[in-house]
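[1] Structure, please.
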Amino acid sequence: MEKKTIHVCTPALDGNEEKYVMDAVSTGWISSSGSYVNRFEEAFSKYCETEHGIAVTNGTVAIHLALTALGIGKGDKVIIPSFTMIATAFAVCYTGAMPVFVDADKETWNIDVKKIEEKIDEHTKAIIPVHIFGNPCDMDEINALAKKYGIYVIEDAAEAHGAIYKGRKVGSLSDVAAFSFFANKNITTGEGGMCVTNNTQIAEQCRYYKNMCFPLVGPRNYMHDNIGFNYRMSNLHAALGLAQVERADDYRAKRIYNHDLYLKELSDVPGIVFQKDEKDSVNVNWMNTIVIDPKKFGANRDEVIQRLKDNGVETRLLFNSMSKQKALKDYGCDCSGEYPVTDWLADNGFYMPSGSDLSEEDIHYVCQLIKDLHIKKVG
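    Below is the predicted model:
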């Protein structure tokens, strides 16, 4: 009998995806022109409780576009978490600016707000808080610092579709926010991203730069005043996205439900540490992530991963610290200093299966494998 495989994350495509994509194909509107792009932008920005949405090709370029729209470039510094997907840092590098790293909070795993101010100087132009694994950052504290020093805030909300901070959706809590719609995200277009904002001027700059700096109004005369980018989303991807937004609350609820099941089954197992939700927030649990304390659990992280792999369960390691990335050192980033929480997460944590279509049976199976290993090791 063939061994069952439980994937880390597969997309749930159980709405109008096929209908909308086939409509785009049958009408011939498959490029960045076509009604689905505008409809997706409007639907998703409304979902985020913002006025404007600018659809782009992926989440990384969404961050780059937001930075460009704010005029950030060479000679500027941008504060980011040390614990994040490297796309956050790369997007800053694309502008010529310099990423500056701040360690994670031991409880929430988000950027440690208590350590941000010490990294701000006269060259700092923005902070990019990342809502790690769908857990909203402490945006009141971050926005207060930004106001004090006159700098921008750009939410990296790539993992946090529908997350809520003190009654407000992430994406609406900053000057501009960037989302990803990669296949493993709570809402997906396969590949894709979006900037959302309540600032009309920022939105217009995003639209201008994402389309090769063609004029926003009037005919195309093929004269360009600035260096722009081809970051346009296709109508096919937007058709998928519109269908996904229609089911966004269902997918959010399923991810939260899955996390609650994991928590119920594993929270009492010695040596297993879960991410703590930010106060007064709704964490949408993009990925179900645990950290293993080998002394208490009886086995280290790699042993747990191997046991799961041997039994058909996929996992993924967590992000390595930005301070340890050769690419960023070579770029010129200050990679000195200590980032102990980031290192602890990177050395001991991993993703368990987390897709919106994950079954209760699958979750129970994964948890039982982990619990059985603990019992085998400690007796």
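[2] alpha carbons only for contacts and neighbour counts from here, please
    OK.
[3] before we move on, what SS does the residue lying closest to residue 134 once chain neighbours are set aside have?
    Nearest non-adjacent residue to residue 134, counting by CA to CA, 6 or more residues apart in numbering: residue 160, 3.9 Å away. In three-state terms, and counting by DSSP: H, G, I helix; E, B strand; the rest coil, residue 160 is coil.
[4] check which helix or strand covers residue 53.
    In this assignment (DSSP states H and E), residue 53 forms part of strand 52-56.
[5] how distant is that strand from the center of its chain?
    A distance of 16 Å separates the centroid of the chain from that of strand 52-56, by CA atoms, centre = their mean, to the nearest Å.
[6] Quick check: residue 266 touching residue 369?
    No: between residue 266 and residue 369 there is no contact under CA atoms under 8 Å: 10.9 Å.
[7] any idea how far residue 281 lies from residue 96?
    Distance, residue 281 to residue 96, using CA to CA, to the nearest Å: 34 Å.
[8] More neighbours: which of those two?
    Comparing residue 281 with residue 96 by other CA atoms under 10 Å, the one with more neighbours is residue 281, at 19 against 16.
[9] Skipping adjacent residues, who's closest to the more buried one in space?
    residue 165 (4.4 Å).
[10] compare with the first, here's sequence two:
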Amino acid sequence: MRNARKTFLPFALPSISEEAIDEVTQVLRSGWITSGPKVKQFEQEFGKFIGASQAIAVNSATAGLHLALEAIGFDQNSAAITTSVTFTATAEVVCYFGGEPILTDVDPLYNNMDSRSLELSIKKFCYKKNNKLYSKKTKKLVRAVIPVHIAGATCDLESISAIAKKYGLYVIEDAAHAFPAIHKEQFIGTNGDFTVFSFYATKGITTGEGGMVTTPHSQFADRIRRTRLHGINKESFDRPSWYYEVTDAGYKYNMTDISAALGLVQLKEANGFWNRRREIANQYIQEFQNIPGLQLPSDFEWGSHSWHLFRIELDPSLAKVGRDTLCVELKDRNIGSSLHFIPIFEHSFYRKQFDYNREDYPNACKMYDRCLSLPLFAGMTNDDVSDVIRSVKEILY
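    Prediction:
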């Protein structure tokens, strides 16, 4: 194969420094490795970084989304509106309660939920009664809207929030891709009722597995702190004695000090990681801008992209090859890629459970046929970036 790399380049890898390894090693030697002082410190430092008044660490973003819904009283008679283009976790947590995920289509440029797609789904799938929304299909009360900042491009939060306020809905932002994205001169995490971040291995910063919930509502923050660890009213490392009380039926969603120690160092390195991802994204945009049929991502007028992913779309009527061929030929050259995301309505579980109709989501279907994520992570070398650029040009020119 012409110009194939000698080693495989994944589409994403974590960047773990020696300082991070040393910090984790110290925790392992300390004797306190589960939830403790490092978790508390990580929460404080993360909240300070983005400007959030309340930050609660959990063991995954999925757990954070689940606990946010639980905090607002979501139950089997509830529904939530979310985007069709997201990872399964966003819709999955609604199903934990026996609730209904109502899907929106996406905008054609960023593939995010926007005010138009949200209003259209409300019109198609909901009815209004006493100024509240109910699902036409199941009669369940709509309690929340869950926008997702796909790839790190922020949604039109003001318009979405205005619609949510009109119907008394909570806004729970899925910001798994959006650290440290900026929206209207503020970091994501300071806008809605809840914002949920992911620290999975491929994210902007990592704790291996982990997540964070931010909220301005102290009563919800207090509840999430309890329910993340069995409903116990006092954190074990902070108890004055042996006594504690279980006040709620909780979950096992706590973060460990091992994870938090890694997160603390990653947080210090976050701006450097972000700058490198932006540098790579700008190189891609500059090099690929004249390729026929190739739609590129971009920054936007209301903020700054986190560049968690670099997602491209190929117009089959204009591009030299289609998305699937590009994926195969990149792999033949030892370059990885991925797709973000297979729409929720395409998965057999959701299709059977909720009887979604593909025709209701034309932009999501178009994205699914055309989209591919190219390698983008802070640890990429200049040679790695050059290999991707050269390979894409070879295939598409």
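[11] give me the stretch of the second structure that the strand holding residue 53 of the first structure matches.
    Aligned using TM-score structural alignment, strand 52-56 of the first structure spans residues 54-58 in the second structure.
[12] Touching the matching stretch from outside, list them.
    For stretch 54-58 of the second structure, contacts defined as CA atoms under 8 Å, 6 or more residues apart in numbering pick out 39, 42-44, 46-47, 64, 210-218, 221, 224-225, 228, 253-255.
[13] Of the residues you listed, just the buried ones, ChimeraX syntax please.
    Burial among those is assessed by 16 or more other CA atoms under 10 Å; the matching ChimeraX selection reads:
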select :39,42,43,44,46,47,64,210,211,212,213,214,215,216,221,224,225,228,253,254,255
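[14] Sort out for me which of the contacts of stretch 54-58 of the second structure are in strands.
    211-214 (DSSP state E).
[15] Using TSV, please lay out those residues together with distance to residue 332 of the second structure.
    Converted to TSV, these look like this (distance: CA to CA, whole Å):
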residue	distance to residue 332 of the second structure
211	35
212	38
213	40
214	42
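[16] Tell me which residue of the second structure lines up with residue 365 of the first structure.
    By TM-score structural alignment, residue 365 of the first structure lines up with residue 387.
[17] which non-adjacent residue is nearest its match?
    Closest to residue 387 of the second structure by CA to CA, 6+ apart is residue 5, at 7.5 Å.
[18] What of residue 159 of the first structure?
    Closest to residue 159 of the first structure by CA to CA, 6+ apart is residue 134, at 5.1 Å.
[19] Run through the residues that contact that neighbour.
    So residue 134 of the first structure contacts 157, 159-161, 163, 283-287 (CA under 8 Å, 6+ apart).
[20] Okay, it and residue 161 of the first structure: tell me how far apart.
    Taking CA to CA, one finds residue 134 of the first structure at 7 Å from residue 161 of the first structure.
[21] who touches both of these two?
    With CA under 8 Å, 6+ apart as the test, residue 134 of the first structure and residue 161 both reach residue 284.
[22] returning to that earlier point: corresponding residue for the residue nearest to residue 159 of the first structure in the second structure?
    Correspondence of residue 134 of the first structure to the second structure, assessed by TM-score structural alignment: residue 152.
[23] can you check residue 101 of the first structure too?
    Aligned by TM-score structural alignment, residue 101 of the first structure pairs with residue 103 of the second structure.
[24] Helix, strand or coil: sort out that match for me.
    strand.
[25] Residue 301 of the second structure maps to what in the first structure?
    So, by TM-score structural alignment, residue 301 of the second structure is matched to residue 279.
[26] what about its match, neighbour count?
    Neighbour tally, residue 279 of the first structure, other CA under 10 Å: 14.
[27] ok, now residue 35 of the first structure?
    Neighbour number of residue 35 of the first structure under other CA under 10 Å is 13.
[28] Now check it against the second structure: what is it aligned to?
    Per TM-score structural alignment, residue 35 of the first structure is aligned with residue 37.
[29] neighbour count winner among residue 266 and residue 369 of the first structure?
    residue 266 (20 against 15).
[30] residue ranges for the helices of the stretch 251-397 of the second structure, please.
    257-288, 323-332, 348-354, 362-370, 382-396 (DSSP state H, counting those that start in this stretch).
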